[in-house]
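>>> fold the following and give me the result.
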Amino acid sequence: MKIAHYCNKFSPLSETFVYDVVKVLQSNKLVTTSEVITHMHINKNQRPYLYVTEIKDVSLTIFQKIWHFVLDKIGYRAGIEYQWKLKRIRLFNILKWKKPDIIHAHFGPQGCIIIPIAITLDIPLVVSFHGWDAFELTRDEFWIGHIKRMFLSASKITVVSKYMQHHLISLGCPENKIEIIHVGKIIYDYKFINKSKLEVKNFVSIGRLVEKKGHYDSVKAFINILKKYPQATLTIIGDGPLKDDLEKFVFSKKAENNIKILGAIDHEITKDYLYKADAFILCSKTADNGDMEGIPTVLMEAQAIGLPCVTTRHSGIPEVLDQVAHVFLAEEGNVDDIERAILLLINTPPDVLDTIIVKGREKVEREFNLETETNKLISLYKGLL
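Next up is the predicted model:
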């Protein structure tokens, strides 16, 4: 089976999940090639992969850029559709030459771009939604129109949670086309360490510094925690547009000795911080523009390692936690409730915490194992041939 993966960029640091599934597919004996077609191949040293075809976007003239900007501002998306036309010409030629058995588009916009080519070449198309493409984009009339048309012609749609599945069905995705396939993690890459008998005081949070990750809420709640537990620490790993403002806020509260913002760092170093921590925190919420999570893979990593997690009732997040860990779920955007969840975790008896930690690891092994989820994806591919 020859699989052609189409994504805009391969592979941003925040999209480990695409890189992981592409690699695991290539190692499967049923897959002859798992090749990536992308417009920008990045992070090549951190994430080496041989089978990548890079299609550089055609540069627009200054006049074209200005004209498209003006049209987009008044609600006419001629700029986007013109760029799609240019991309499709080059994609068509490459796919006609490579003759894949399956095209797999990662994220909704890539599905919208490539669907006419899949139809013309009579190649089954699988489109995977991951988060913002299912929620933020579907608030925009331009995108919802294209996505609905794509639903009708795509062979299969995959999503990462029941929550996302219900949402896309409500938008018109046929129920018989949509399947839940978790992105998953390679479980044996994560050594399980049970720290239930140790004092919980060092928290770590990992995620881009954008509104939907809820870092401000986490920090505000943690500053309140420091009044009762002055030795507690919070290390935030990630970069993004809110970094400078978040750092200024921490300094304004004189909490810089307890709350550190490290920026983006290599994935292996990030794992070291997870191993050193006592607990994990990520307080995701719906951004003002409608952006939402799918299921943050870092919650799988944290639980695989053995960290109890304080997080929020947001999108598919409750689905990644065992029921016994739902006591540490807070209402999204509610700083007081996040503080309550942190305090509860700090004061949970070791025997109870032991159960929660073990159940968390078992949940990830059972439902978010990358090898298992990849086998589901291969079965989906085979059903389309």
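
>>> please make it C-alpha for all contacts and neighbour counts, starting now.
Noted.

>>> please name every helix or strand in contact with the host helix or strand of residue 17.
In this assignment (DSSP states H and E), residue 17 forms part of helix 16-26. In this structure, helix 16-26 makes packing contacts with strand 33-41, helix 370-383, judged by 3 or more C-alpha pairs under 8 Å, 6 or more residues apart in numbering; DSSP states H and E.

>>> please provide the structure for the following sequence as well, for comparison with the first:
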Amino acid sequence: MKTVLTILMLVPIFPKLSETFILNQITGLISRGHRVFIQAKIPGDITKMHSTVAKYDLINKTYYNTWPDMNSIDIVIAQTGMRGADFVAIKDVLGFKGKLVTFFRGVDVSRALCSHPKRYTNLFKKGDLFLSVCDFFRKRLVVHGCDLQKIVVHHSAIDCNLFSYKTKKLVSDESIRIITVARFVEKKGIEYALQAFAQVVKKYPNVEYHLVGDGPLEDKYKKIIQQLDIEESVIFHGMCTQQQVYDLLDHSHFFVLPSVTGVAGDQEGIPNVLKEAMACGLPVISTYHSGIPELVQHGVSGLLTKEKDSQALAEYMLYLVEHPECWPVMGAAGRQRVVEEFDKERVNDVLEQILYKLCC
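This is a model prediction of the structure:
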């Protein structure tokens, strides 16, 4: 009979529509028989949440700026480095005697370390295990003083069953649809995609570019679109549910996410939306940024450029527009890669074994 673990997840906001990777982890551990509770600093918008939040009654398992009986908790999993650093400073006051696991996913190991290099000194000393979502971040943690023996690379997962594979083909007289799903922030590099797309649509006026998401740079992007005179070819969809995103991916031909390092040092890990696009059979265009080359193999499942190179992006967009025969081959390779390494069932099985090894 396997041991049942009692786990407390520390998150900044719950529920949060964009953080399906955390939700997949929570529900995956519950489905494996473990008791999981959530501690969040800020309540999320319950009018915009995934159906699994209600299915697993997660709101009633969530503490907002209060704490459960910490003597009953076997493992605390901080879903960001910042939450881990905050918790390690108060864990003794709370009476916590279990194990502390901390994920490093993006801003917490890029911009946060650039601005405060000693931010995690105490966490590195007192934390029991650190899970990095990519090898690129693992190396950075070591540089900043984390014990290599305490770090395990553990990828964020997606539910491949939600993103069923479809061979991408061009139907006669059909417009080619390029898509980006992203928060409208600097590190997503969308302005470079827009500059590149302007070159594409100049040559092929029937190509469409669909933007899914929202964020602080939306007005800036709309001004760029106006300046480039491509308003009729760029379609904004706003923030969408997971099912809506799937439907849009299903009706698109290839995916673009030209991630860049922000001015303040902000970086991606391995963007989950790239995994979702590849799971749907979409060829992808992205950049040699952070952990992305650990997912996308250049020339096999997609095409990679250096950061902030709109000319190279345009050339790769044009290549895929002009060579639809490449779509099924790249799409199949991408789907295989994601299913083998990033599907939530496999990744959650691995996480369960990591947690057992740590505390049992």
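
>>> how near is the equivalent of residue 34 of structure 1 over in structure 2 to residue 129 of structure 2?
Using TM-score structural alignment, the equivalent of residue 34 of structure 1 in structure 2 is residue 36. Using C-alpha to C-alpha, to the nearest Å, residue 36 of structure 2 is found at 18 Å from residue 129 of structure 2.

>>> how about residue 6 of structure 2?
For residue 6 of structure 2, the distance to residue 129 of structure 2 - C-alpha to C-alpha - is 17 Å.

>>> where exactly do the strands run in the stretch 151-300 of structure 2?
With DSSP state E, counting those that start in this stretch as the criterion, the stretch 151-300 of structure 2 has strands at 151-153, 177-181, 208-212, 234-238, 254-256, 284-287.

>>> right, and the ones you listed - which one's nearest residue 328 of structure 2?
strand 254-256 (10.5 Å; C-alpha to C-alpha).

>>> give me the stretch of structure 1 that the closest one matches.
Under TM-score structural alignment, strand 254-256 of structure 2 corresponds to residues 279-281 of structure 1.

>>> with structure 2 superposed, average distance for that stretch?
Superposed on structure 2, stretch 279-281 of structure 1 shows a mean distance to its aligned partners of 0.6 Å (mean C-alpha distance after the TM-score superposition for structure 1).

>>> who's in contact with that stretch?
200-205, 218, 274, 302, 307-311 (C-alpha atoms under 8 Å, 6 or more residues apart in numbering).

>>> switch to 10 Å and redo it
Applying C-alpha atoms under 10 Å, 6 or more residues apart in numbering, the external contacts of stretch 279-281 of structure 1 come out as 195, 200-206, 215, 218, 234-236, 274, 298-299, 302-303, 306-312, 328, 338, 341-342, 345-346.

>>> on that earlier part again, can you say which of the helices and strands packed on helix 16-26 of structure 1 is packed in most?
strand 33-41 (a mean of 21; mean count of other C-alpha atoms under 10 Å).

>>> how far does it sit from the chain's center?
On the basis of C-alpha atoms, centre = their mean, to the nearest Å, strand 33-41 of structure 1 sits 19 Å off its chain's mean C-alpha point.

>>> about what we covered before: same list (the strands of the stretch 151-300 of structure 2) but as CSV, adding mean neighbour count.
Supplementary listing: those in CSV, determined by neighbours: other C-alpha atoms under 10 Å:
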stretch, mean neighbour count
strand 151-153, 18
strand 177-181, 24
strand 208-212, 21
strand 234-238, 15
strand 254-256, 28
strand 284-287, 27
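
>>> turn those into CSV, including distance to residue 75 of structure 2.
Formatted as CSV, the strands of the stretch 151-300 of structure 2 follow (distance: least, C-alpha to C-alpha, whole Å):
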stretch, distance to residue 75 of structure 2
strand 151-153, 16
strand 177-181, 34
strand 208-212, 36
strand 234-238, 37
strand 254-256, 38
strand 284-287, 36
